[in-house]
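Engineer: The following block contains a protein sequence and its predicted model.
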Amino acid sequence: MTNIIFRRALAADYPEILALHRKNLVSNLSELERQNGFLSIDFKDDFHLAALNENLAVMVAEQENLVVGYVCATTQEYSQEIPLLKYIMSLYPDIMFYGQPLSNYHSFWYGPVCVATAYRGSGILQGLFQALLAQVATRFNAGVAFVVNDNLRSLRAHTQKLGMEMLREFEFNGKFYFILGFAVPPLPPS
């Protein structure tokens, strides 16, 4: 992972982020390619990315002026209009996280995240995660993510490499997902 810069996204990065995102959408991948991870939901356009970045953060990993990875984060309030996220938030009172209901935490949404295929396994995911945590650490004490249950590479990356805790499986509109949680700052491995 030489010469990788982790930083907040700029408007000039949005076309590259969108291209990377769309290249990794589940609808654009073969069954074999999906085993290497995929994204489930598309972005509308540059304005959508700008709104996400303004709300909380879009972080990029850049190498030689090329975006090779990104991670987005939004506030719970921003996400109230998205049916899937609204449903997940309705489960918070019943999800225990370090001995308390998830609803007791001031949390944010982590994701989507994507690393270009050639860069996967090189530490970029961890670098993006640390850069994001540096942006949000003073405002939140927990982060929440979700992964569709057949995206095993993403699930392993987030639980094994980033130490996120699998909190619950649930069904929404005929698909099954896992809710993941993590403390901010992250707790040391036990």
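Structural biologist: Ah, there it is. Numbers count the residues shown, from 1 in each chain.
Engineer: Going by C-alpha atoms from here, please, whenever you check contacts or count neighbours.
Structural biologist: Fine.
Engineer: Let me see the ranges of the helices in the protein.
Structural biologist: 14-23, 31-34, 46-55, 83-91, 124-136, 152-156 (DSSP state H).
Engineer: got the ones you listed as a markdown table, with mean neighbour count and distance to residue 69 columns?
Structural biologist: Compiled in a markdown table, the helices of the chain are given as follows (neighbours: other Cα atoms under 10 Å; distance: least, Cα to Cα, whole Å):
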| stretch | mean neighbour count | distance to residue 69 |
| --- | --- | --- |
| helix 14-23 | 18 | 8 |
| helix 31-34 | 12 | 17 |
| helix 46-55 | 16 | 14 |
| helix 83-91 | 14 | 23 |
| helix 124-136 | 19 | 7 |
| helix 152-156 | 17 | 14 |
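Engineer: Use this one as the comparison:
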Amino acid sequence: MIRQATIDDIEALVALERRHGRDELNRDERLLEAQLFGRDEFRQLIEKEILLVAAVDGQIVAYAMAASERFFGKQGFYGRFFSRALRCGPDAGRKIQKLGCYGPVWVAPAFRGKGIFTPLTAALFDACRARFDTLATFIAEENEHSLNVHVKAAGMQVVDFFEDEGRGFYLLLK
């Protein structure tokens, strides 16, 4: 079941972040920082942004989020990311009016490859239509699996490649 996250989900989401928040990093990258959310960030996502969860037998097994630039702030990596995404906007002379940042999206290891990602991201994209005209995300260069699934299953388009603090990222738009 895919649904909007509620305040009652916060403790489970925080526990998932603590347990699996660095899953995408391989052994050689354990010193890198992953974007991890705490109670305050999850509360903001639920109350002011878009956060969906997939639950099986009452347990959250996946989540996906989209947020405005306001959520991330204009400083540091996200400020540069939003600026770059706006410059890489769609063709045909259409300017991005309302840009949102898609992700992270997370699926429990036991449920990966079991058909949760595609309906979860489709539901998220649908929930975002009224708020954002374009969603942007970034995927680390070495995370080939994530890049492939976002292009093939989520229908996102790679529009740029950039480096930030010595690490390469693909920029994708939907």
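Structural biologist: Received the coordinates, thanks. Just so we're clear, the structure is a prediction, and the values are computed from it rather than from any experiment.
Engineer: Export the helices of the first structure as CSV, with columns for distance to residue 7 of the first structure.
Structural biologist: Shown next, in CSV, are the helices of the first structure (distance: least, Cα to Cα, whole Å):
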stretch, distance to residue 7 of the first structure
helix 14-23, 13
helix 31-34, 28
helix 46-55, 12
helix 83-91, 26
helix 124-136, 7
helix 152-156, 22
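Engineer: quick one, what contacts residue 131 of the second structure?
Structural biologist: Shown in contact with residue 131 of the second structure (Cα atoms under 8 Å, 6 or more residues apart in numbering): residue 98.
Engineer: Apart from its chain neighbours, what residue comes closest to the spatially most central residue of the first structure?
Structural biologist: The centre of the first structure sits closest to residue 111, judged by Cα atoms, centre = their mean, with a distance of 2.0 Å. Nearest non-adjacent residue to residue 111 of the first structure, counting by Cα to Cα, 6 or more residues apart in numbering: residue 72, 4.9 Å away.
Engineer: how about the one you found, what's its partner in the second structure?
Structural biologist: For residue 72 of the first structure, the aligned position in the second structure is residue 65, judged by TM-score structural alignment.
Engineer: quick one: that match from residue 165 of the second structure, how far?
Structural biologist: 25 Å (Cα to Cα, to the nearest Å).
Engineer: Show me which of the two is the more surrounded one.
Structural biologist: Applying other Cα atoms under 10 Å to residue 65 of the second structure and residue 165 shows that residue 65 carries more neighbours, namely 26 against 6.
Engineer: Name all residues that make contact with the nearest residue to residue 168 of the second structure once chain neighbours are set aside.
Structural biologist: Closest residue to residue 168 of the second structure apart from its sequence neighbours, by Cα to Cα, 6+ apart: residue 141 at 5.1 Å. Contact analysis of residue 141 of the second structure by Cα under 8 Å, 6+ apart lists 167, 168, 169, 170.
Engineer: Identify whichever of the helices of the first structure lies nearest to residue 106 of the first structure.
Structural biologist: Minimum separation from residue 106 of the first structure across the helices of the first structure (Cα to Cα) falls at helix 124-136, 11.1 Å.
Engineer: with the second structure superposed, average distance for the closest one?
Structural biologist: Helix 124-136 of the first structure: mean distance to aligned residues in the second structure after superposition is 1.6 Å, counting by mean Cα distance after the TM-score superposition for the first structure.
Engineer: hmm, who's touching that helix?
Structural biologist: 1, 6-7, 56-57, 59-61, 69-71, 73, 115, 161-162, 184-185.
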